[in-house]
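Engineer: predicted structure and sequence below. I'll ask about it afterward.
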Amino acid sequence: MTTRRTGLREQKKQATREALRRAALRLALERGPDNVRVDDIAEAAGVSPRTYNNYFSSREQAIVAAVTAERETRVATAVVARPARVRLADAVIEAVVAQYTDPSEPGRDALLLIITSPALRDTFVDTATAMEHPLADAIAERLPGADRYTARVLAASVAAAVRVALERWIQPPAAANGGLVVPSGSLPDLLRAALAPLTPALNAAEKRPSQR
C-alpha cells in the first residue's frame, strides 16, 4: 500500500511539473516571456504560486524546461542502455548528441523564443549542469570498481563541455547579422567537438578497473 501511494504521489508530481512546463511555454509564446508572471503560469496550470515554487524558481526555468524536459535523465538512461561492448566515450557522446538533437522536442517557435531572450538563453545553457549527478550515476554503473569521485569528475567534465557547445551554438558574436542572435553551426558537430577532448579520460577510466 505504501509503495502504491508513493507511486501515485510521484505520478501526480510529474503531471504537475508537466502542466507547469506546458503552461509556461504556451503563455510565453502568446505574450512574450517578459509579459508572463509566475502567478499567470500557476493559474494556467491550475495550481497555487506556492506549489509553482516547489517545482521552479523562476519563470525562465519553467519556460526552458518545456524545451529541455527531463533531458539530463534521458542522457543518463541512454548511457546505461548502451551495450557493454560499446566504449564509455562512445556511449556518452552518442547519448548526448542524440538527446540534444531529438526531433520530438518543441520546434522552431520555442527555439526562437529562447534565442531572442537573454534570460532564457542563459537558463537554457545552464541546464547542461543538471546532467552531472544522473550522468555520474550512469558512468559509475558502467564502470564497476571505479570510485565515485572519478565518475563525478567525468560527469562534471561532460556537462561543462556540453555547456561550452551550447554557448557557442546559441550565443554567437552579437555583431553578426546586425546583432541578431541565431544558432551558429551544427549542434551535433559542436557537441562532438566539445566532447572529443574528454575521450582519452573516459577511455582511461574504463581501463583502470580491469588493471587492478
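Structural biologist: Received the coordinates, thanks.

Engineer: alpha carbons only for contacts and neighbour counts from here, please
Structural biologist: Noted.

Engineer: how about the lengthiest helix in the chain: buried residues?
Structural biologist: Longest helix of the chain, by residue count under DSSP state H: helix 2-31. By 16 or more other Cα atoms under 10 Å, the buried positions in helix 2-31 come out as 16-29.

Engineer: let's have these in TSV, adding distance to Arg9.
Structural biologist: Shown next, in TSV, are the buried residues of helix 2-31 (distance: Cα to Cα, whole Å):
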residue	distance to Arg9
Thr16	11
Arg17	12
Glu18	14
Ala19	15
Leu20	17
Arg21	18
Arg22	20
Ala23	21
Ala24	23
Leu25	25
Arg26	26
Leu27	27
Ala28	29
Leu29	30
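
Engineer: determine which two of the residues you listed are furthest apart.
Structural biologist: The largest distance within those, taken as Cα to Cα, falls between Thr16 and Leu29 and amounts to 20.0 Å.

Engineer: which residue ranges form the helices in the chain?
Structural biologist: Secondary structure of the chain by DSSP H: the helices cover 2-31, 38-45, 49-53, 59-68, 71-81, 88-100, 108-115, 118-126, 132-142, 148-170, 187-195, 199-207.

Engineer: nearest to Ala66 among the buried residues of helix 2-31?
Structural biologist: Ranked by distance to Ala66 (Cα to Cα), these are led by Arg21 at 4.7 Å.

Engineer: next one for the comparison:
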Amino acid sequence: MDGQAEGLAGEPAGGPAAEQAAGLRERKKQQTRRALSEATIALAVKRGWANVRVEDIAAAVNVSERTFRNYFSGKAEAVAATHLDRMARVARAVGERPAVEPLFEAIGTALRFEFAPEDSAAHQQQTPRRQHREAIWEVLTEPAVQAEVMRADQAAQGVLAEAVAARTGTDAVADLYPKLVASAVGAAMGATLSHWLRADPPVPLAPLIDEALEHLRTGLSSPGTFPTES
C-alpha cells in the first residue's frame, strides 16, 4: 500500500463504488424523510393534531423515535417538510424546462406536476371529500404548523429564486426580479391551496394553479378585465 485508503473492491476511497454507496445512502435518507412527513400528515388528518405522538409517527414508518428526531424537531416541522420538498422539486423542474419556454409556463408545468399530477388516482384526490378537506385545513391552521410552513416557504422561495435567476439571466442575490417572482409564486400557491381546501362545492386544483399564475402573469388585472375562455 502506498498509504492510499482502499474501498471494499480494492478501489481508492471516494471512487465510483464509494460515490454509488453515498448516493444510495442519500436516497434512503430522503425516502425516510418523505415517509415520516407523509405519515405525520396522514395521522394528523385521521386522528386530529393533538392525538398524534412522535412515537406513533415513527411506528407508522417502522423506525425509532430517535430516527424521527434526527430528521425533524417535531410534528410541525415534519408537516412543513412536504411543502418544502415539493417546492424544491418545482424549482429544479423549472431549471430543467426548455430555455425557450416562457417563465410562467415553465413554473405552471412544474407546479401542476407536483401538486396536481394528471394520473387518474391523483385526479380522484384533487377533489377530496369535505370532511377530509376540513381535517387537512385544521392541521394547516395549527399555530405551530403555520410557523413551520412560513419558514419552509421562505426557504423554498430562495431555491425558486435561484432557478428563476438562471432562466432570466439575473442574479438571485443582487437582483430584485427573481426574488419578486419567487415570492409572488409562493404567495399565489398559498392562496390557491387555501381556496382549494375551502371551496364548496369542491373544485379541481390544476385549473386553480393555472388561474393563479395567469393573474400573476398579467399583473393582477382586475376581474372584469381578466381574460376568460370562450
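Structural biologist: Structure's in. What do you need? Just so it is clear, the model here is predicted, and its values are computed rather than measured.

Engineer: TM-score for these two?
Structural biologist: Once the chains are overlaid, their TM-score stands at 0.68 when taken by TM-score structural alignment, normalised by the length of the first structure; 190 aligned residues with a Cα RMSD of 3.6 Å.

Engineer: pick the most buried one from the helices of the first structure.
Structural biologist: helix 59-68 (a mean of 24; mean count of other Cα atoms under 10 Å).

Engineer: who touches it?
Structural biologist: 18, 20-22, 24-25, 28, 33, 36-38, 41, 56, 105-106, 110, 114, 119-120, 123-124, 127 (Cα atoms under 8 Å, 6 or more residues apart in numbering).

Engineer: same thing but at 7 Å, please
Structural biologist: Applying Cα atoms under 7 Å, 6 or more residues apart in numbering, the contact partners of helix 59-68 of the first structure are 20-22, 24-25, 37-38, 56, 105-106, 119-120, 123-124.

Engineer: and the angle from it to helix 88-100?
Structural biologist: Helix 59-68 of the first structure and helix 88-100 are oriented at 110 degrees to each other (axes from the mean of the first three to the mean of the last three Cα atoms, to 10 degrees).

Engineer: now helix 59-68 of the first structure: how far from the chain's centre is it?
Structural biologist: Offset of helix 59-68 of the first structure from its chain centre (Cα atoms, centre = their mean, to the nearest Å): 10 Å.

Engineer: before we move on, what about stretch 126-140 of the second structure?
Structural biologist: Computed by Cα atoms, centre = their mean, the chain-centroid distance of stretch 126-140 of the second structure equals 18 Å.

Engineer: what of stretch 51-62 of the first structure?
Structural biologist: Averaging C-alpha positions (Cα atoms, centre = their mean) puts stretch 51-62 of the first structure 16 Å from its chain's average.

Engineer: stretch 123-135 of the second structure too?
Structural biologist: Centroid separation for stretch 123-135 of the second structure versus its chain: 19 Å, with Cα atoms, centre = their mean.

Engineer: and that stretch, end to end?
Structural biologist: 19 Å (Cα to Cα, to the nearest Å).

Engineer: identify the residues contacting it?
Structural biologist: For stretch 123-135 of the second structure, the surrounding residues in contact (Cα under 7 Å, 6+ apart) are Val45, Ala116, Leu197, Pro202, Val203, Pro204, Leu205.

Engineer: which single one of the residues you listed is nearest to Ala144 of the second structure?
Structural biologist: Nearest to Ala144 of the second structure, judged by Cα to Cα, of the contacts of stretch 123-135 of the second structure is Val45 at 15.3 Å.

Engineer: I figured the closest one hits Trp137, correct?
Structural biologist: No - contact criterion Cα atoms under 7 Å: Val45 of the second structure and Trp137 do not qualify, at 8.8 Å.

Engineer: the residue positioned nearest the centre of the second structure - nearest residue in space that isn't next to it in sequence?
Structural biologist: By Cα atoms, centre = their mean, the second structure has its centre lying nearest to Arg86, at 1.9 Å. Nearest non-adjacent residue to Arg86 of the second structure, counting by Cα to Cα, 6 or more residues apart in numbering: Glu114, 6.3 Å away.

Engineer: can you tell me what the residue nearest to the centre of the second structure aligns to in the first structure?
Structural biologist: Matched across to the first structure, Arg86 of the second structure falls on Arg71, judged by TM-score structural alignment.

Engineer: contact partners for Val92 of the first structure?
Structural biologist: Val79.

Engineer: which residue in the second structure aligns with it?
Structural biologist: So Val92 of the first structure corresponds to Ile107, using TM-score structural alignment.

Engineer: so that match versus Ala184 of the second structure, what's the distance?
Structural biologist: Applying Cα to Cα to Ile107 of the second structure and Ala184 of the second structure gives a distance of 12 Å.

Engineer: name the residues contacting each of those two.
Structural biologist: Counting by Cα under 7 Å, 6+ apart, nothing touches both Ile107 of the second structure and Ala184.

Engineer: in the first structure, what residue corresponds to Asp58 of the second structure?
Structural biologist: Quick fix: residue 58 of the second structure is Ala, not Asp. That one, Ala58 of the second structure, aligns with Ala42 by TM-score structural alignment.

Engineer: what do you get for Gln157 of the second structure?
Structural biologist: Structural alignment (TM-score structural alignment) places Gln157 of the second structure against Glu132 in the first structure.

Engineer: again, but for Arg27 of the second structure
Structural biologist: In the first structure, Arg27 of the second structure lands on Gln11 (TM-score structural alignment).

Engineer: what's the answer for Ser183 of the second structure, then?
Structural biologist: By TM-score structural alignment, Ser183 of the second structure lines up with Ala156.

Engineer: Ala166 of the second structure too?
Structural biologist: In the first structure, the residue matched to Ala166 of the second structure (TM-score structural alignment) is Glu141.

Engineer: from what I can see the residue nearest to Arg86 of the second structure touches Asp85, true?
Structural biologist: No - in this structure, Glu114 of the second structure is not within contact of Asp85 by Cα under 7 Å, at 9.9 Å.
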